[in-house]
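Visitor: okay, here's the prediction I keep looking at, along with the sequence it came from:
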Amino acid sequence: MRVLFAGTPAVAVPSLDALIAAGFDVVAVLTRPDAPIGRKRVMTPSPVAQRAAERGIPVIYGARITPEVTELIRNAGADVAAIVAYGGLVPPAALAAPKHGWINLHFSLLPSWRGAAPVQRAIMAGDDVTGAVTFQLEEGLDTGPIFGTLTETVHAGDTAGELLYRLSHSGAVLLTQTLSALETGHAVALPQQGDVTLAPKLTLNDGRITWTHPAVAISRQIRGVTPEPGSWTEFAGQRLKVGPVKSEPAVIDLAPGVLRLDGKRVLVGTGSHAVHLVQIQPAGKKMMAAADWARGLASLESVVFE
């Protein structure tokens, strides 16, 4: 079966590798254009583009799928398109280009968490279980019938990055199985069932910590936005990036946002009990131990996170 693969970030690479390893003929890759990366904003190909180059697979670049990009997709002659975190909508003309349409690997148990940030939103909501599905892509937002499903436990302490890593590998197997069933004529897609929840793309503001919220909500928020866009707070007019925290339920005498150095622990008050800050990244610096950052201050007496 001739496959067009559409994807952009690192979480899509395991699926591309799995399809190649399974013997599918990946005739082309569709990905978003090079983007500025790092402090020096160096223009860098997407992880999927880099892997395609290593494999000698032709690359189609498109920040969105224009009529010109659609024509390139059509000319690739794929029987089916597999899409994993491409980062753009697929218009009707492009949907109709491959004979078997587009099969989407989505990292949630649809119809829960339709949208761009399903894993992040699941962690922030406190879900105990999530997963991945393969489904037939339609014009609607993640509305198509489902071919296959897998489940994944959300471990205590999981960040979005860690959970996505696991799902990217187990999901790659699911995608390969789905395309194999499609090739042999055994694939069956069933309508989605259940309550719909939405997972819109995260913004920088989704990472801003409100210290009057309960500790459990703050912990979920931080883990959900780690590594991107990252959680942060303000101190002395500057933004501090905050890593995942540990709960300290025995400490209830700290007001929200107020800090205390307790041995090697940097504690900060919340709307319930304190949390232990493990890592902090001051503006313009690398991530560092919160205790080292605190010891570099003249005093914590007047420190309040905003």
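Guide: Sure thing, it's come through. Numbering: from 1, shown residues only.
Visitor: going forward, measure contacts and count neighbours with C-alpha atoms only.
Guide: Fine.
Visitor: can I assume residue 131 sits in a helix?
Guide: No: with DSSP: H, G, I helix; E, B strand; the rest coil as the criterion, residue 131 is located in strand rather than a helix.
Visitor: quick one: it and residue 109 touch, right?
Guide: Yes: Residue 131 lies in contact with residue 109 (C-alpha atoms under 8 Å); the separation is 5.4 Å.
Visitor: can you map out the strands along the stretch 51-200 of the chain?
Guide: 59-61, 80-84, 102-106, 129-136, 146-153 (DSSP state E, counting those that start in this stretch).
Visitor: got JSON lines for those strands, with mean neighbour count and distance to residue 221 too?
Guide: Output for the strands of the stretch 51-200 of the chain, formatted as JSON lines (neighbours: other C-alpha atoms under 10 Å; distance: least, C-alpha to C-alpha, whole Å):
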{"stretch": "strand 59-61", "mean neighbour count": "19", "distance to residue 221": "33"}
{"stretch": "strand 80-84", "mean neighbour count": "26", "distance to residue 221": "25"}
{"stretch": "strand 102-106", "mean neighbour count": "26", "distance to residue 221": "21"}
{"stretch": "strand 129-136", "mean neighbour count": "23", "distance to residue 221": "17"}
{"stretch": "strand 146-153", "mean neighbour count": "19", "distance to residue 221": "18"}
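Visitor: next up, a second structure to put side by side with the first:
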Amino acid sequence: MRVLFAGTPAVAVPSLNALAEAGFDVVAVLTRPDAPVGRKRVLTPSPVAARAAELGIEVIHAAKVNAEVTARIAATAPDVAAIVAYGGLVPRAALDIPRYGWINLHFSLLPAWRGAAPVQRSVIAGDDITGAVTFRLEEGLDTGPVLGTLTEAVRPGDTSGALLERLSHSGAVLLAQTLSAVEAGKSVAVPQQGEVSLAPKLTIDDGRLDWQQPALAIGRRARGVTPEPGAWTTLDGQRLKLEPVLLRPDAPALAPGTLALAGKSVLVGTGSHPVELTRVQPAGKKMMAAADWARGQASLESVVFE
């Protein structure tokens, strides 16, 4: 079966590998254009583009699937299109090209968390179970019928990055199995059922920690925005980046946003019990252990996170 693969970030690479290893004829890869990376803003191919080049697969770079890109997709004559975190909408004209349609691997249990940041929103919300589905792509936002499902437990210390890494590999297997079932005529599309929730793309503001909230909510948010866009707070009007915090229900209560030392631990007050800082990054400096940062403060008791 001739497959067009659409994807951009690193989490889509395991799926591309799985399809190639399963013997599918991946005729082309659709991915976002090269983007500036690092402090020097060097134009760099997407992880999917780089892997496609290694595999000798034609690459179609496109930020938007317009008429020209649609024509290039049609020229590859795919039987099916597999899409994993491509990062753009697919118009009706392109959806109609493959005879088996477009099959999307999405990292949530639809209809929960439709949108660009399903894993991040799941961690922030405190879900115990998440997963991945394959579904037939439609013009609506993640609304198509489901072809395959897998579940994954959200572990207590999971960041969205760690959870997404696991799902990217298990989901790759699910995608390959789904395409095999489609090719064999054994796939069954089931309409989505259940409560709909939305997972819009995270912004920098989503990473700001509100110390008035309970410690549990702060911990979930810090893990949900790690690694991107990252957790942060402000101190003296400057942004201080934070790695995920630890819950410390055993520690004496502190006023929200105030700091204290407990041995070598740096504690911050919340709307419930304190949390412990792990690593912090002041503006213009590298990430460092919280205890090392605390030693550089004249008086930790006078420090208040805003």
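Guide: Yep, it's here. Everything numeric in this text was worked out from a predicted model, so none of it was measured.
Visitor: ok so, going back, nearest to residue 32 of the first structure, of the strands of the stretch 51-200 of the first structure?
Guide: Among these, strand 59-61 comes nearest to residue 32 of the first structure, with 5.4 Å by C-alpha to C-alpha.
Visitor: and the closest one, what does it pack onto?
Guide: When contacts are defined as 3 or more C-alpha pairs under 8 Å, 6 or more residues apart in numbering; DSSP states H and E, strand 59-61 of the first structure sits against strand 25-31, helix 47-55, helix 67-76.
Visitor: ok now that strand, how far from the chain's centre?
Guide: 22 Å (C-alpha atoms, centre = their mean, to the nearest Å).
Visitor: returning to that earlier point: give me the common contacts of residue 131 and residue 109 of the first structure.
Guide: 149, 151 (C-alpha atoms under 8 Å, 6 or more residues apart in numbering).
Visitor: isn't residue 258 of the first structure right up against residue 273?
Guide: No: Residue 258 of the first structure lies out of contact with residue 273 (C-alpha under 8 Å); the separation is 11.5 Å.
Visitor: count the neighbours of the residue nearest to residue 227 of the first structure when sequence neighbours are not counted for me.
Guide: Using C-alpha to C-alpha, 6 or more residues apart in numbering and skipping residues adjacent in sequence, the residue nearest residue 227 of the first structure is residue 161, 6.0 Å away. Residues lying near residue 161 of the first structure (other C-alpha atoms under 10 Å) number 18.
Visitor: what of residue 169 of the first structure?
Guide: When neighbours are defined as other C-alpha under 10 Å, residue 169 of the first structure has 17 of them.
Visitor: next one: residue 9 of the first structure
Guide: 17.
Visitor: save the strands of the stretch 51-200 of the first structure as JSON lines, and put in distance to residue 41 of the first structure too.
Guide: Listed next are these as JSON lines, based on distance: least, C-alpha to C-alpha, whole Å:
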{"stretch": "strand 59-61", "distance to residue 41 of the first structure": "20"}
{"stretch": "strand 80-84", "distance to residue 41 of the first structure": "25"}
{"stretch": "strand 102-106", "distance to residue 41 of the first structure": "29"}
{"stretch": "strand 129-136", "distance to residue 41 of the first structure": "33"}
{"stretch": "strand 146-153", "distance to residue 41 of the first structure": "35"}
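Visitor: closest one to residue 224 of the first structure among the ones you listed?
Guide: Nearest to residue 224 of the first structure among the strands of the stretch 51-200 of the first structure is strand 129-136 (13.2 Å), distances taken as C-alpha to C-alpha.
Visitor: and the contacts of that closest one?
Guide: By C-alpha under 8 Å, 6+ apart, the list of residues contacting strand 129-136 of the first structure reads 101-110, 119, 122, 144-154, 167, 171, 174-175, 178, 189.
Visitor: give me the mean distance between it and the second structure.
Guide: Strand 129-136 of the first structure: mean distance to aligned residues in the second structure after superposition is 0.2 Å, counting by mean C-alpha distance after the TM-score superposition for the first structure.
Visitor: which bit of the second structure covers that strand?
Guide: Aligned by TM-score structural alignment, strand 129-136 of the first structure corresponds to residues 129-136 of the second structure.
Visitor: determine how far the matching stretch lies from the middle of the whole chain.
Guide: Using C-alpha atoms, centre = their mean, the offset of stretch 129-136 of the second structure from its chain centre is 14 Å.
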